[in-house]
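> Below are the sequence and a predicted model for it; my questions follow.
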Amino acid sequence: MSLWDDARQELDIWANSKLKARFWIRDDDAFEVSSDLERLRNVAVRFDTKIGLAIIPGKITPGLQEFLAENIQHFYPMCHGWKHINYNLGKNPAEFGPDRPISNMIVDAEFALQSFKECFGSSQPIFVPPFNRITPALIKALPQVGFAGVSLMPNHIERKLLQLNSWMKWGGIITMPRFKDGIRIDVHLDVIDWRARTAQNTKIVSNLLVQQLRGRRLGVVPVDTPIGLLTHHLAHDEPIWRAINETLDFLRSHESADFIDVGQWIDGNSAAPQYG
């Protein structure tokens, strides 16, 4: 019995319903060219996908801009905070968390955007908060700063709603509220077990995948909302690299799983309301 059987059965239902599930990959904490980044590029080549690369603008080293220009078909730059500093010492780490004055965070976001655009010239810059934490006040301010949208992880309430729906299969009864502050394109499946600092258990990833798929099929989330796989190339050991390849092998093998070009998706959804 495969650990992916439940996810495969759910995707089979999608296939029987003539539905396509959309997927994408976001990799965090990029700031330099390294053998790990080159290995990530090879993953993008092997699986024929463009990876959203969350780049720390305040830490960019020479060579990264040129590397990404040479690999434009494999990576889509995204703005990963400003300097990836943890200001919440003793608490859950965050660079843009609730303990900082909003004015200070807006200034940092402005610096980040200026530096990011100087390097990559994006007309639709997406803000990716370091440590996947951000105060709602800054989310609302980001469009005025000049960001087109954000890439987050579902919050506690959103995760619980999807989990409950996955158990109860309440199609059409629960729906996520619409996101009104620009584009939102999230990640949902983290391949890393951060406590153990190695690969997440495959069954956990498969169960989360089932929840995300079922939530879309039953209308909790719009069916065409992309499902995001989260990676951190600088933190990968060999089991994590294997887990990424196994997950992508599974998804690429199914007729109902499609990978989006993240840049094209963002351009095409700039005026559309998002869930969140």
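Now that the structure is in, tell me what you want to look at.

> drop to CA atoms for contacts and neighbour counts, all remaining ones
OK.

> Ends of stretch 44-60, what's the gap?
21 Å (Cα to Cα, to the nearest Å).

> That stretch: which residues count as buried?
For stretch 44-60, the buried set under the neighbour-count rule, 16 or more other Cα atoms under 10 Å, comprises 44, 49-58, 60.

> quick one, what contacts His232?
27-29 (Cα atoms under 8 Å, 6 or more residues apart in numbering).

> Neighbours of the closest residue to Phe67 other than its chain neighbours, how many?
Of all residues not flanking Phe67 in the chain, Val33 sits nearest, at 7.2 Å (Cα to Cα, 6 or more residues apart in numbering). Using other Cα atoms under 10 Å, Val33 is surrounded by 17 other residues.

> thinking Val33 is in contact with Gly63, fair?
Yes - proximity of Val33 to Gly63 meets the contact threshold set by Cα atoms under 8 Å, at 6.5 Å.

> hang on, the earlier thing: of the buried residues of stretch 44-60, which belong to helices?
Among the buried residues of stretch 44-60, the members found in helices (DSSP state H) are Ala44.

> try this one next to it:
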Amino acid sequence: MTAGTTEHAAWTALETELDAWAAAGRAAEVWWRDDDAAAPSPALERLLELAARQAAPLALAVIPAKAEDALARLLDGRRADIAVFQHGFAHANHAGGLAQRGAKKCELVDPAARPAVLDELRRGRESLSRRFGRRFLPVLVPPWNRIAAALLPRLPDLGFTGLSCYQARAAAEAAPGLTQVNCHLDLMQWRPERRFLGAEAALGLLSGHLAAKREGRADPGEPSGILSHHAVHDGAAWDFLGELLARLAGHRAVRLAPPAAVFTREVAG
């Protein structure tokens, strides 16, 4: 089949999956997270305009050490369902010497190996709370979607109530008092080159998670998450994201869930 034919088939498969949710009388919960926010930019303004046009709730994962006051001003007057999450602290790799042996990048390492991570997360949370006020939700988004298991039970004591990583969650709580809701469709392919993943692959990820929830193969209480990275989108990524949000918003089975609702209750399957 040609690329156009396979892409059309992927959109049809998503529609068919959503129709199955509607036929079962169930709401397909979908939410949207965008990573690496820090300062106003044409790309971020484009993202916010897209959210407004589609009336789509959005969680902006903001890097505390890089966040500018101008970002808070940019969000002033925007929709109340645009929330701010905490994206690590400085988005810095602390895998240390392990990186030389092929370890993947990680900022949120075991505090036994780097105790400073605890104070950084606390200071980051306090700074975002001061800067963004009610928009800020104490949800931690680990850079590169990686966090040491030993750090998880420490997060509630640092003031965090939520955690968001990537791929289907293993449980509704990553630790007692720490709700976990992940994303399942990353628009970007990162290796061997950074570019849009492609419509067929992207839609397959979203349709696959929705089907797994509907059929009981994945946690039905976890909303299906879209993950974007406004700063690195190419034209194809922007076009796809706009079409995806429009189609989701227009389907009777879909509920685009606000971040606050996602992390303050279990969404019914």
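Here it is on my side, so go on. Quick caveat, the model's predicted, so the values are computed rather than measured.

> Once they're superposed, tell me the TM-score.
For this chain pair, the superposition-based TM-score is 0.86 by TM-score structural alignment, normalised by the length of structure 2; 252 aligned residues with a Cα RMSD of 2.3 Å.

> re earlier: can you find the partner of the residue nearest to Phe67 of structure 1 in structure 2?
Matched by TM-score structural alignment, Val33 of structure 1 corresponds to Pro40 in structure 2.

> Pull up the gap between its match and Pro57 of structure 2, please.
Applying Cα to Cα to Pro40 of structure 2 and Pro57 of structure 2 gives a distance of 19 Å.

> do the same with Arg265 of structure 2
Applying Cα to Cα, the value for Arg265 of structure 2 to Pro57 of structure 2 is 16 Å.

> And Asp69 of structure 2, by the same measure?
Asp69 of structure 2 sits 22 Å away from Pro57 of structure 2, taking Cα to Cα as the criterion.

> got it, and Val109 of structure 2?
Distance from Val109 of structure 2 to Pro57 of structure 2, by Cα to Cα: 31 Å.

> Same check on Ala201 of structure 2?
Between Ala201 of structure 2 and Pro57 of structure 2 the computed distance is 24 Å (Cα to Cα).

> can you give me the strands in the stretch 151-269 of structure 2?
162-163, 173-175, 178-180, 185-186, 188-189, 195-196, 224-228, 254-256 (DSSP state E, counting those that start in this stretch).

> no, scratch that, I was asking about the stretch 1-150 of structure 1
21-30, 51-55, 75-79, 126-127, 149-150.

> Just name whatever secondary elements the fourth one is in contact with.
The elements that strand 126-127 of structure 1 packs onto, with contact taken as 3 or more Cα pairs under 8 Å, 6 or more residues apart in numbering; DSSP states H and E, are strand 75-79, strand 149-150.

> Then the first one?
The criterion is 3+ Cα pairs under 8 Å, 6+ apart, and the helices and strands that strand 21-30 of structure 1 contacts are strand 51-55, strand 227-231, strand 257-259.

> Next, the angle from the first one to strand 21-30.
For strand 51-55 of structure 1 against strand 21-30, the angle by axes from the mean of the first three to the mean of the last three Cα atoms, to 10 degrees is 30 degrees.

> Now do strand 51-55 of structure 1: which range of structure 2 does it align onto?
Aligned using TM-score structural alignment, strand 51-55 of structure 1 spans residues 58-62 in structure 2.

> The helix ranked longest in structure 2 - contacts with which helices or strands?
Identified as the longest helix of structure 2 according to DSSP H is helix 3-23. With contacts taken as 3+ Cα pairs under 8 Å, 6+ apart, helix 3-23 of structure 2 sits against helix 199-214.

> coming back round to it: how about the longest helix of structure 2: buried residues?
For helix 3-23 of structure 2, a neighbour-count test (16+ other Cα under 10 Å) marks 7, 10-11, 13-15, 17-22 as buried.

> Check these against Glu193 of structure 2 and report the nearest one.
Nearest to Glu193 of structure 2 among those: Glu7, at 21.1 Å, using Cα to Cα.

> contacting residues for that closest one?
For Glu7 of structure 2, the residues meeting the contact criterion (Cα under 8 Å, 6+ apart) are 199-200.

> same question, the one 10 residues further on
The contact partners of Glu17 of structure 2, taken as Cα under 8 Å, 6+ apart, are 207, 210-211.

> Quick one: which of those is the most crowded by neighbours?
Highest neighbour count within the contacts of Glu17 of structure 2, by other Cα under 10 Å: Leu210, with 26 neighbours.

> If we ignore the residues flanking it in sequence, what's nearest that residue?
Excluding its sequence neighbours, the residue lying closest to Leu210 of structure 2 (Cα to Cα, 6+ apart) is Ser224, at 6.8 Å.
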